[in-house]
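# can you look at this prediction? I've put the sequence above it.
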Amino acid sequence: MEIFSTSVTLLCLCLFHSTRSETQSMCKGNLPPVKHVAVNSNVNVPCPVLNATEIDFRLFKGQYMVTLISIKINDTSNNINSKSPNFPANLSVNVMDKSTSFILLGVTTNLTDLYTCEAEINYPPPFKTVPNTPQTIVLVEESQDKSRDICQLESHLVWWVVFGVMAIYGLVMTCIVFFLRIKCSQIDTPLKDRECRRKWQGVQHPTWKGFLDTVV
């Protein structure tokens, strides 16, 4: 039952959430990494590599931006300015390997979604958006099953997509056949009238004449 609900969640994310980058669409290629996390735990959402001294990081939950954090890197200190303090996420920056990520803190089940991290360079100019936009699917669960294989979940997702396509195809074909049947029933033809008379009046068989009746 838990695998079923997880598969349905992945299917809904694929069908109803458009991504921020066409090159990294969920439904055009492979699914983004899926992270299973228990309630009230922390989860790491990767961001683009730090490649400028002043850069803005935006975190999207589905299609909506939930936080914006600006950072300024110099030789003495790192200045981090958060403009969306209401969302439980902090930005982690590793100056050594230039890796960055958002850390979702104390997650709850309503935070299950597709997360996209975008970066925009403010300095040095020119201002531009980093083309790489990492995506992560976060599944917050009541009890985390570590032995679950993500390949199995993707297989269930494929089957649900196939089932949905077949159901829609069957519904469309049924409507078409029903429509054509109504149209045909409204067409009056001489052949149709002849067949109806035969059906309700019966078939008239020729009368047999005796041998003596044929002798003159």
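Here it is on my side, so go on. Residues are numbered from 1 along each chain as shown.

# CA atoms for contacts and neighbours, from now on please.
Fine.

# what helix or strand is the nearest residue to F127 once chain neighbours are set aside located in?
In this structure, F127 finds its nearest non-sequential neighbour in I121, 5.4 Å apart by CA to CA, 6 or more residues apart in numbering. Taking DSSP states H and E as the criterion, I121 maps to strand 113-123.

# A further structure is provided below for comparison with the first:
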Amino acid sequence: MSACWMFVILMGCRLGPSHSTQTPSTCACHDHLETICASPGDTVTVPCPKLDANHVIFKLLQDEEMIYNQSYVREKKALSHKPTHNGVGVELRENKDNSSVSFRLTGVNNSSHGIYRCEGTVIYPPPLKTVSSNWRVLVLLEGHQCCRNAKSPGPNCGFHWIWILILVSIYSIIATIIAVVIWVKLRRTDSQSDYMNTKPKAPRERRKKRGVQNPIPRHF
């Protein structure tokens, strides 16, 4: 019985509903995930790794798919104009205070939902190497995937929680039914095994008849 419950618990941990901020990606255990609940038209910053190199190509990835790349030369410090991706402006900017570089998304819209990360490839000096930032930014759209203000939620803010509760309840009922069925089958198997291993006793009438058929001779 304990083995069956362990199996059910392990299946629950593996198949249970995941956190709402998780999306398919190859996140490492040491990465930091920052969740941003953005309104349409907001600006989102995606930090890039700090690289001590003169020439670096920075790439912006959305759900592990590259959507933009920018060449950065430290001596020239020339950054290109704003391109657009699905109507969202993308710009590579440098923070002069700490010499950090980051991508800036301006005017986010419904297509901006996903996990963003920055990746840098060192061109000079050699050797050629690629470094990914430890910071990942999960962009959620207010009213669709998140609620920025709990007092005045968006049109679909509470709707997702209702579905999550319904799915959790259904999963718990199914897991309980499976556990009960397995437990009943094990009880039946144990009962049959005990019955087969038990040696039946001889009938009392048969033993009495044997005593009559083979009397013990008496000597006077």
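Yep, it's here. Just so we're clear, the structure is a prediction, and the values are computed from it rather than from any experiment.

# could you pull out the helices for structure 1?
Remark: helices assigned in structure 1 by DSSP state H are 2-16, 150-185, 190-201.

# closest to N110 of structure 1 out of those?
Among the helices of structure 1, helix 2-16 comes nearest to N110 of structure 1, with 12.0 Å by CA to CA.

# okay, buried residues for the closest one please.
Of all the residues in helix 2-16 of structure 1, those buried under the rule 16 or more other CA atoms under 10 Å are T6, S7, V8, L10, L11, L13, C14.

# for the third one, which non-adjacent residue is spatially closest?
Sequence neighbours aside, L157 is the residue nearest to V8 of structure 1 in space, at 7.1 Å (criterion: CA to CA, 6+ apart).

# how near is the one you found to D97 of structure 1?
Shown here: L157 of structure 1 relative to D97 of structure 1, a distance of 36 Å by CA to CA, to the nearest Å.

# and if you look at R194 of structure 1?
Computed as CA to CA, the R194 of structure 1 to D97 of structure 1 distance reads 88 Å.

# and I176 of structure 1, by the same measure?
Remark: distance between I176 of structure 1 and D97 of structure 1 (CA to CA) = 60 Å.

# ok, back up a step: show me which of L157 and D97 of structure 1 is the more surrounded one.
Counting neighbours by other CA atoms under 10 Å for L157 of structure 1 and for D97 shows that L157 has the greater number, 22 against 9.

# tally of neighbours for the nearest residue to A89 of structure 1 once chain neighbours are set aside?
Distance criterion CA to CA, 6+ apart; nearest residue to A89 of structure 1, sequence neighbours excluded, is L104 at 4.5 Å. The tally of other residues near L104 of structure 1 (other CA under 10 Å) stands at 20.

# what sits against L104 of structure 1?
N42, V43, N44, V45, P88, A89, N90 (CA atoms under 8 Å, 6 or more residues apart in numbering).

# the third one touches L105, doesn't it?
Translated: N44 of structure 1. No - if you go by CA atoms under 8 Å, N44 of structure 1 and L105 don't touch, sitting 9.1 Å apart.

# which of the two has more neighbours?
N44 (18 against 15).
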